[in-house]
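Chemist: here are the coordinates; sequence isn't available:
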């Protein structure tokens, strides 16, 4: 189990577009395992490679229910390499989103209610997934990361600026301690 540091705003790697992966090999599987361990430790439900400073098109998710302390959760990880949204519904969905790279900040984000995603799995096999609800929001959020887009980029300038000011204040307060 390897936990790696999570990159936070305003690190420029979060605004860069990740490049496609050529082959799913053991090194990439180790990266995905480390990303998953990092995400569970944070704790979060999704993590894109940009968030650990890597610019390859890889993301991990797990929307399994978290159980009480001392009880091992039933995990259901999803690994996506080179994910691509191939269908977006016209129907919108609005949910509160947060981000491990923008700690402690949340806002309502509107996205397509249903998406279909094409990707390579942990073993390099081609897959397709149709997602709705929380899974739809999560996969779109993580693919946004791979495109250099943050959830706050979907907000009005006023809301985005308020979140960034709050975050700067929190970060400044932590440096004083």
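Modeler: On my side now, so go ahead. The shown structure was predicted, so the numbers you read here are calculated from the model rather than taken from an experiment.

Chemist: alpha carbons only for contacts and neighbour counts from here, please
Modeler: Will do.

Chemist: Identify all contacting residues around the top helix by length along the chain.
Modeler: Ranked by residue count under DSSP state H, the longest helix found in the chain is helix 157-176. For helix 157-176, contacts defined as C-alpha atoms under 8 Å, 6 or more residues apart in numbering pick out 102-105, 152-153.

Chemist: same thing with stretch 122-136?
Modeler: Stretch 122-136 is contacted from outside by 23-25, 29, 32, 63, 79-81, 93, 95, 112-121, using C-alpha under 8 Å, 6+ apart.

Chemist: tell me which residues in it are buried?
Modeler: 122, 124, 131-132, 134-136 (16 or more other C-alpha atoms under 10 Å).

Chemist: Same check on stretch 31-41?
Modeler: Applying 16+ other C-alpha under 10 Å to stretch 31-41 flags 31-40 as buried.

Chemist: who touches it?
Modeler: So stretch 31-41 is contacted by 1-6, 45-49, 52, 58-61, 77, 79, 122 (C-alpha under 8 Å, 6+ apart).

Chemist: Filter those down to the buried ones.
Modeler: 3-4, 6, 45-49, 52, 58-61, 77, 79, 122.

Chemist: can you tell me which of those residues are in strands?
Modeler: Among the buried ones among the contacts of stretch 31-41, DSSP state E puts 46-48, 58-61, 79 in strands.

Chemist: Generate a markdown table for the residues you listed, with distance to residue 10 as supplementary columns.
Modeler: Shown next, in a markdown table, are those (distance: C-alpha to C-alpha, whole Å):
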| residue | distance to residue 10 |
| --- | --- |
| 46 | 19 |
| 47 | 17 |
| 48 | 16 |
| 58 | 21 |
| 59 | 20 |
| 60 | 22 |
| 61 | 23 |
| 79 | 26 |
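
Chemist: Next one for the comparison:
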């Protein structure tokens, strides 16, 4: 069973930093695998649909995107959880949409945020395999929200 980690809250400095890339020698390491498992456990415990390492006080470019219906997002589509290491959005659709966002680091607030409807992301797996994948709708929103965390941006700055 993985550990559930504490979540940094709005106003804490860790959430304002640009996170460091995961280094080549960190791929496929026990450390990175444990971080991914702990992020997943923490996200599930708090009913999140995504989480970024800086939210658990680790300033590294690691996110999990895991859309599924839960008490915070009852209408979320179901998708398998994806751990993305050093993710970068390489294409944004010109089509945008507004959607409600919340954040485990800003529990008292939700708001309508405009995001690209489709994004194409390049990322690495925990093992170091490079993947390119497109996401649309709510999963695309999660990807953009979590990558914002890696760049020190909270959704409330986009309201």
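Modeler: Yep, that arrived. Here the structure is a predicted model, which is why all the values come from computation and not from measurement.

Chemist: related to what we said a few turns ago, can I have the buried ones of the contacts of helix 157-176 of structure 1 as a PyMOL selection?
Modeler: Entered in PyMOL, the line below selects the buried ones among the contacts of helix 157-176 of structure 1, by 16+ other C-alpha under 10 Å:
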select buried, resi 102+152
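
Chemist: which one among the contacts of helix 157-176 of structure 1 gets closest to residue 89 of structure 1?
Modeler: residue 153 (20.4 Å; C-alpha to C-alpha).

Chemist: Wait, a strand at the closest one?
Modeler: No. Under DSSP: H, G, I helix; E, B strand; the rest coil, residue 153 of structure 1 falls outside any strand and is assigned helix.

Chemist: against structure 1, where does the top helix by length along structure 2 fall?
Modeler: In structure 2, taking DSSP H as the definition, the longest helix is helix 30-45. The aligned range for helix 30-45 of structure 2 in structure 1 is 26-41, by TM-score structural alignment.

Chemist: how distant is that stretch from the center of its chain?
Modeler: Computed by C-alpha atoms, centre = their mean, to the nearest Å, the chain-centroid distance of stretch 26-41 of structure 1 equals 13 Å.

Chemist: Let me know the secondary structure of the residue mapped onto residue 109 of structure 1 from structure 2.
Modeler: Taking TM-score structural alignment, residue 109 of structure 1 has residue 113 as its aligned residue in structure 2. Residue 113 of structure 2 carries the three-state label strand when classified by three-state DSSP.

Chemist: I'd like to know how far residue 113 of structure 2 sits from residue 29 of structure 2.
Modeler: 36 Å (C-alpha to C-alpha, to the nearest Å).

Chemist: neighbour-wise, which of the two wins?
Modeler: residue 113 (18 against 13; other C-alpha atoms under 10 Å).

Chemist: you'd agree the more buried one is up against residue 157?
Modeler: No. In this structure, residue 113 of structure 2 is not within contact of residue 157 by C-alpha atoms under 8 Å, at 9.6 Å.

Chemist: sorry, back to before: give me the subset of the buried residues of stretch 122-136 of structure 1 lying in strands.
Modeler: 131-132.

Chemist: Among the buried residues of stretch 122-136 of structure 1, which pair sits farthest apart?
Modeler: Those two in these that are separated most widely, counting by C-alpha to C-alpha, are 124 and 134, at 25.0 Å.

Chemist: For residue 86 of structure 1, list the residues it contacts.
Modeler: 115-118 are the contacts of residue 86 of structure 1 under C-alpha under 8 Å, 6+ apart.

Chemist: Could you rerun that using 7 Å?
Modeler: 116-118 (C-alpha atoms under 7 Å, 6 or more residues apart in numbering).

Chemist: Map it across to structure 2 for me.
Modeler: Mapped onto structure 2 by TM-score structural alignment, residue 86 of structure 1 lines up with residue 90.

Chemist: Now do its match against residue 30 of structure 2, distance only.
Modeler: 29 Å.

Chemist: What sits closest to the residue mapped onto residue 146 of structure 1 from structure 2 if chain neighbours are left out?
Modeler: Superposed on structure 2 with TM-score structural alignment, residue 146 of structure 1 falls opposite residue 150. Distance criterion C-alpha to C-alpha, 6 or more residues apart in numbering; nearest residue to residue 150 of structure 2, sequence neighbours excluded, is residue 19 at 5.1 Å.
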